[in-house]
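Asker: Could you look at this predicted model? Sequence included:
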Amino acid sequence: MAADSETIRQLKLAETFFNHSVSCLVILDREYNFVRVNQAYADACRRDIAEFEGRNHFEFFPSDAQLIFDEVVRTKRPFITFLHAPLSLLINLSAELPIGTGLWYRC
């Protein structure tokens, strides 16, 4: 019984973190369909949370980034990138981009 209550406590803690994080969090399945997003992610995408469930990431955000996603899944290694432009420049640039367009920087 103690293990069950500890598991429930940990699940509630993870749920609270996911729901209230100011960081954008998203869970995708192996085909890059949205399983779940948090409010910060939905807000950043200017969409309602309900719009994501069961939809494909690349349906919403078409790009060649699928090659990067495929490599991460294949190798099980994270993709790490570094920001080379000042944040103020990125903020100004992002205001000019259509919704769903990302800025990718690769070393």
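Answerer: In hand now; what should we look at? Worth saying up front: this structure is predicted, and the values here are computed from it rather than measured.

Asker: contacts and neighbour counts: CA atoms only from here.
Answerer: OK.

Asker: right, and the helix or strand after the helix or strand hosting A14?
Answerer: According to DSSP states H and E, A14 maps onto helix 2-20. Once the chain leaves helix 2-20, the next helix or strand it forms, by DSSP H and E, is strand 26-28.

Asker: which parts of the helix holding A14 are buried?
Answerer: Using 16 or more other Cα atoms under 10 Å as the test for burial, helix 2-20 gives F18.

Asker: and what of stretch 27-40?
Answerer: For stretch 27-40, by 16+ other Cα under 10 Å, it's L28, Y32, N33, F34, R36, V37, N38, Q39, A40.

Asker: The second one contacts N56, doesn't it?
Answerer: Yes: Y32 sits in contact with N56 when judged by Cα atoms under 8 Å, with a separation of 5.7 Å.

Asker: Run through the helices of this structure in chain order.
Answerer: Secondary structure of the chain by DSSP state H: the helices cover 2-20, 39-45, 57-60, 66-75, 87-96.

Asker: With distance to T81 as extra columns, can I get those in TSV?
Answerer: Listed next are these as TSV, based on distance: least, Cα to Cα, whole Å:
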stretch	distance to T81
helix 2-20	23
helix 39-45	19
helix 57-60	20
helix 66-75	11
helix 87-96	15
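
Asker: then this one, side by side with the first:
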Amino acid sequence: IRTHIERIRKKDGDIFESKHITKDGKRRNILVNSKPITIGGKVYFQSIMRDITERQRIEETLRESKARLVESNQLLEGVLEHTHMMAVFLDPQFNFIWVNHAYAETCRHEPSFFPGKNHFALYPGKEVQAIFQRVLDTGEPFYVEANPFEFHDQPERGVTYWNWSLMPVKDGTGKVTGLVFTLAEVTGRIWAEEKLRESEKHLQSVFQTMVEGVLLIAPDGKIVEANSAAERILGLS
């Protein structure tokens, strides 16, 4: 913990994984995003936590089953076709081999439209293509959250946001023979978070412009926050 606190202080924040055991003995893997915030002139550490146990379990399952997936594309299709996530199977040249209905529907095509077409011919992106190439070269999976993307053929959607992962599929010699690309749209969540930030900003503006003095006091009696009127009345400013 001390190490992470030092990182937060020196780097103005830290993202790390932590293991936690619940009261009923269950193990949880937690992704923690911590940063310093100032409230009433005092520095606190704000930590936002996400339970990634299930995500890591799924990723581990995918890693363990890669050899079987290479030998049986039908099994891969059967699993991914019935998941809520959008799923794609690509060859080493990033050509579509197979997509599930969820992916095709989002892209407004039939599943039969994709096989044989190149992913980056349909959806250009140098940065993303570099990531795909790195996974192909290193054999290491990649995962990103809330990645922005604009459909050039669906401009009315504007900027959308996606959690997506790229898993290499290897043969018995360890050579990457394909890529499993899975996506989940989180645009609604990102918009909601943005609206919340705007709402908080508006409330803070109202708070600071009130004629009456308002204080936020902690249980120990310390003033956590005071608006401008309160600072003027009490001579705090």
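Answerer: Arrived safely. Bear in mind the structure is a predicted one, so any value in this text is a computation, not a measurement.

Asker: List the contacts of the helix holding A14 of structure 1.
Answerer: Residues from elsewhere that reach helix 2-20 of structure 1 (Cα atoms under 8 Å, 6 or more residues apart in numbering): L25, N38, Q39.

Asker: Mind doing that once more with 10 Å?
Answerer: The contact list for helix 2-20 of structure 1, computed with Cα atoms under 10 Å, 6 or more residues apart in numbering, reads M1, S21, S23, C24, L25, V26, R36, V37, N38, Q39, A40.

Asker: now do stretch 56-64 of structure 1
Answerer: 28-29, 31-35, 45, 51-52, 65-66, 99-102.

Asker: Pull out the buried residues from it.
Answerer: Quick answer for stretch 56-64 of structure 1 (16+ other Cα under 10 Å): N56, H57.

Asker: how much distance is there from that stretch to the middle of the chain?
Answerer: 12 Å (Cα atoms, centre = their mean, to the nearest Å).

Asker: Let's check: the centremost residue of structure 2 is which one?
Answerer: E145 (2.0 Å; Cα atoms, centre = their mean).

Asker: Which residue in structure 1 aligns with that one?
Answerer: Aligning on TM-score structural alignment places E145 of structure 2 opposite F82 in structure 1.

Asker: Show me which of the buried residues of stretch 27-40 of structure 1 is closest to S94 of structure 1.
Answerer: The closest of these to S94 of structure 1 turns out to be A40 (Cα to Cα; 17.0 Å).

Asker: what residue of structure 2 takes the place of that closest one?
Answerer: A40 of structure 1 maps onto A102 in structure 2, by TM-score structural alignment.

Asker: Make JSON lines out of the buried residues of stretch 27-40 of structure 1 and add distance to A14 of structure 1.
Answerer: Converted to JSON lines, these look like this (distance: Cα to Cα, whole Å):
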{"residue": "L28", "distance to A14 of structure 1": "17"}
{"residue": "Y32", "distance to A14 of structure 1": "22"}
{"residue": "N33", "distance to A14 of structure 1": "21"}
{"residue": "F34", "distance to A14 of structure 1": "18"}
{"residue": "R36", "distance to A14 of structure 1": "13"}
{"residue": "V37", "distance to A14 of structure 1": "14"}
{"residue": "N38", "distance to A14 of structure 1": "12"}
{"residue": "Q39", "distance to A14 of structure 1": "15"}
{"residue": "A40", "distance to A14 of structure 1": "16"}
